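Participant: just a sequence and a predicted model for now, questions to come.
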Amino acid sequence: MSAFQFVHTADLHLDSPFRGLSEVAPALQSVLREATFQAFERIIDLCINRDVNFLLIAGDIHDASDRSLRALTRLRQGFERLADHHIPVFMCHGNHDPLTGWSEHFSWPDNVWVFDTKEVAARPVLVQGAEIARIYGVSFGMEKVTDNLAQQFQGDPEAPWSIGLLHTNVGQDPNHGNYAPCQLDDLVRAGMNYWALGHVHTHRILRDQDPLIIYPGNPQGRHVRETGPRGCYLVSVDSQGHASPEFVPVDVVRWYDERLTIMGLGDFDDLLNRMDERVHVIRQQSEGRGVVVRWQFEGRGPLHRELIRPGRLEDLLMTIREKWGTGSQFVWSEAVHDRTGREVDLDGIRHEENLLGDFIRLTEIEDASNLQHIRQAIEPLFDDPRVYRYLGAPSDAQIREWVQTAQHLGLDRLLTGDE
């Protein structure tokens, strides 16, 4: 077989707004507004500069509910650039952009193939008339697809190299809507060499051998739950059919969720110095990108008394926005959260046979069963369509964080001498 290269991306969410940035400085608004588009342009640049053979997009290209003509127009312009370099595009639609939505009849250049909703279809990739790979795919016809679409895929043993293109939740990831759910074994049995998946916004390799199974994540983080590098995968396949995936960051603005302990800090100058050190590291890590950061103060110490005074956090937020939130490599502080507590002997209280001891023991999640009980209790809230579109199901880490915050607040109110 012939060696070839392709780019695998998903979850572009073009023109989707950043969350939690209603107070962003006017000078940064245009940067954030263009971020999803610029990340997409970087993917197009990567395809052209690396002279790939094709581009795969595994759903949620835009948010159909927003009806953004701008998103579709910019998407088409990117595809036209690829057409000028004879690079075909294969894409399927997911839960945010079902094919039967308002954009169904939007026209694309001739180099673009969109997989239908009726059944899994196969399309060959030709180079000088010879087939180098075969792409199998299917699109969502509605937002909530609950069928196991992966079970409809079956590769042809005669195909030179088979790729499955699918928007799906593998293994019922609780942090994402359970759409087109499947198990890893369903994908392994389908006779593919590579699975180009979409839906999960964090890049991860689910399986690193034939078949290679990959989520590329979204190219641009849009809120504080989408931290760290965001990008796509450049996949090189050699003449023996061995695939080598390379994660390529393309994000324009990077999100950070910074947690700083107040242990050992005496006053606000100490706190600002510690934050300044982290900002220096963040700027190095982000490699020239703008940054949006949420600060969360944790731990127990004397500074807690200052942090809980009325207006202190608002004053601190304004100060650090002015300090780091301007320039080409801005570090804009989205919010500051106080999760600190007063200095107490927590271990001692834990073993007391009284109300305080009972409270500490009840608010510590020691095993998976306690965590599951809490998740079941809040599940109806996050299943509500008025909620899940904006928040999504909480991760285990978030639930633990909520319980820890409740513990700090409860202790402050139960202990005597509370300010």
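Facilitator: Now that the structure is in, tell me what you want to look at.
Participant: contacts, neighbours, all on C-alpha from now
Facilitator: Fine.
Participant: specify the local secondary structure of Trp295.
Facilitator: Secondary structure, DSSP: H, G, I helix; E, B strand; the rest coil: Trp295 is strand.
Participant: wait, Trp255
Facilitator: With three-state DSSP as the criterion, Trp255 reads strand.
Participant: with Leu206 instead?
Facilitator: strand.
Participant: touching, it and Val200? I think so.
Facilitator: No. In this structure, Leu206 is not within contact of Val200 by Cα atoms under 8 Å, at 11.4 Å.
Participant: second structure for comparison follows:
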Amino acid sequence: MTAIRFFHVADLHLDSPFKGVTSMPEHQLKMLRNSTFEAFQTLIQTAVLEKPDFVLIVGDIYDGEDRSLRAQHKFQHGMETLDKHQIPVFLCHGNHDHLGGKWTRFQLPSNVHVFQNKTEKVHIRIKQYDVYISGFSYKERHVKESMMASYEEAAQIDALHIGMLHGSLAGDATHDVYAPFTKAELISKNYDYWALGHIHKRQVLHMEPPIVYSGNIQSRHRNEKGPKGYYDVTLEKGDARLTFMPTSAIIYDVVNCSCEDIVHANEWFEAIEKAIDQFRNKHGAGVIELNLTEVDVNNLAMLDGTPMDEWLSMIRETQEMKEPNVWVQSISIETSKTIEIESSGLTENVISVMGKWDSQQWKEIVSDVYQHSRSIRFMDKLADEDYKTIEKEVRDFLQKELLVKE
């Protein structure tokens, strides 16, 4: 039989507010806030050109339960475009856009099947294949219990069975756990493909059968680095081929810049411009963290003469007229091994103590920041990766401050 082809998409988060981006000019901030819509439009345009047999959207179409009118209108228009080209869509709602939210209702076109809060199995006939797609939508934001018992085992041997599940791998504490599952549970259903959503990191948990997170289509903050998109899947019995399709309008990432042999400020600016241009030529628009590597005593002495905020402001100024735009969000310093050996006993003592702190201790240390009622609503929950970043930034700061003064 001829293989079927579909797009596996998840976590659109249309109209995300993009927390944590500071000091960005209004016109650039507008571009950033439009990036989820641009990524979605790229998906729709590619579907029209490539004409997959159907599209799966596995939860969190919208960023919140109060779906913005703009986000719903853009999504509605996209679905109508796919309807005109006779491309079916199967979608479920996740924890961010659950069915219990309040919003202005839009009538989606007939090509779109929306799974409700009880797991159901839908049949579609494609290229001599009977295809069964199973899934459910979140009734409310917190679905803590496993939903695996509600998925029927594959019964039709010659048919293709696809499961849609917006949820978390049981035991994974790096994200809020919703609709938990184990790989063994998914495998036991004898499905030919599991299309997962909720986790924004693209990953294949298992290949026979494929158990796959497609990730989100557009990064929304510094912890979602690199290109984002969806999977273009070609599927037949016993064989699946996955092709990653990028959609990111703006990419978050770290750009490394070597400071080796740099003595003067003009050399430093030239090296940084070169590093940013290389990123721009490869990825286009971006929000980056500039990481200075191989920093020696001469570099530190040069940097210490001017506040770091002023250096950052000057770097941003060099990028203002360049397109596509790359916004430099922050600068971090990675000192050379020679400097680390020469650093004072006090520096090493403090760094050694910090290195022993676990996530709970870091959480207690930064807890004061989260006590302010006015600012807490603009701050994301910190994950283990965030605490590691904080530790690195504190270590870099201590090394820079103490070394320069010795």
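Facilitator: That came in fine, so what should we check first? Being a predicted model, the structure only gives us computed values, none of them experimental.
Participant: average gap between the longest helix along the second structure and the first structure?
Facilitator: Secondary structure of the second structure read by DSSP state H shows that its longest helix is helix 26-50. For helix 26-50 of the second structure, the mean deviation from the first structure after alignment is 2.1 Å (mean Cα distance after the TM-score superposition for the first structure).
Participant: list the buried ones in that helix?
Facilitator: Under the neighbour-count criterion of 16 or more other Cα atoms under 10 Å, helix 26-50 of the second structure has 29, 32-44, 47-48 buried.
Participant: then stretch 148-162 of the first structure?
Facilitator: Buried residues in stretch 148-162 of the first structure (16+ other Cα under 10 Å): Asn148, Leu149, Ala150, Phe153, Gln154, Gly155, Trp161, Ser162.
Participant: do stretch 70-83 of the second structure as well
Facilitator: Quick answer for stretch 70-83 of the second structure (16+ other Cα under 10 Å): Ala71, Gln72, Lys74, Phe75, His77, Gly78, Met79, Glu80, Thr81, Leu82, Asp83.
Participant: and Asn34 of the second structure, what does it touch?
Facilitator: By Cα atoms under 8 Å, 6 or more residues apart in numbering, Asn34 of the second structure lies in contact with Asp15.
Participant: what's the answer for Leu160 of the second structure, then?
Facilitator: So Leu160 of the second structure contacts Tyr129, Asp130, Val131, Tyr132, Tyr191, Asp192, Glu236, Lys237 (Cα under 8 Å, 6+ apart).
Participant: hmm, 6 Å instead?
Facilitator: Val131 (Cα atoms under 6 Å, 6 or more residues apart in numbering).
Participant: could you do Glu260 of the second structure as well?
Facilitator: Glu294.
Participant: what's the spacing between it and Ser248 of the second structure?
Facilitator: 33 Å (Cα to Cα, to the nearest Å).
Participant: what about the helix or strand that Leu165 of the first structure is a member of, how far off from the second structure?
Facilitator: Taking DSSP states H and E as the criterion, Leu165 of the first structure maps to strand 162-167. Its matched residues in the second structure lie on average 0.8 Å from strand 162-167 of the first structure after superposition (mean Cα distance after the TM-score superposition for the first structure).
Participant: return the residue of the second structure aligned against Leu313 of the first structure.
Facilitator: By TM-score structural alignment, Leu313 of the first structure lines up with Met308 in the second structure.
Participant: tell me how many other residues surround its match.
Facilitator: Counted with other Cα atoms under 10 Å, residues neighbouring Met308 of the second structure total 14.
Participant: kindly report the same for Pro385 of the first structure.
Facilitator: Neighbours of Pro385 of the first structure (other Cα under 10 Å): 10.
Participant: buried residues, stretch 378-398 of the second structure. List them.
Facilitator: For stretch 378-398 of the second structure, by 16+ other Cα under 10 Å, it's Tyr387, Glu391, Lys392, Glu393, Val394, Arg395, Asp396, Leu398.
Participant: ok, now which ones touch Asp60 of the second structure?
Facilitator: Asp60 of the second structure sits in contact with Asp11, His13, His93, Gly94, His96, Asp97, where contact means Cα under 6 Å, 6+ apart.
Participant: just the buried residues of stretch 5-24 of the second structure, please?
Facilitator: Neighbour-count burial for stretch 5-24 of the second structure [16+ other Cα under 10 Å]: Arg5, Phe6, Phe7, His8, Val9, Ala10, Asp11, Leu12, His13, Leu14, Asp15, Ser16.
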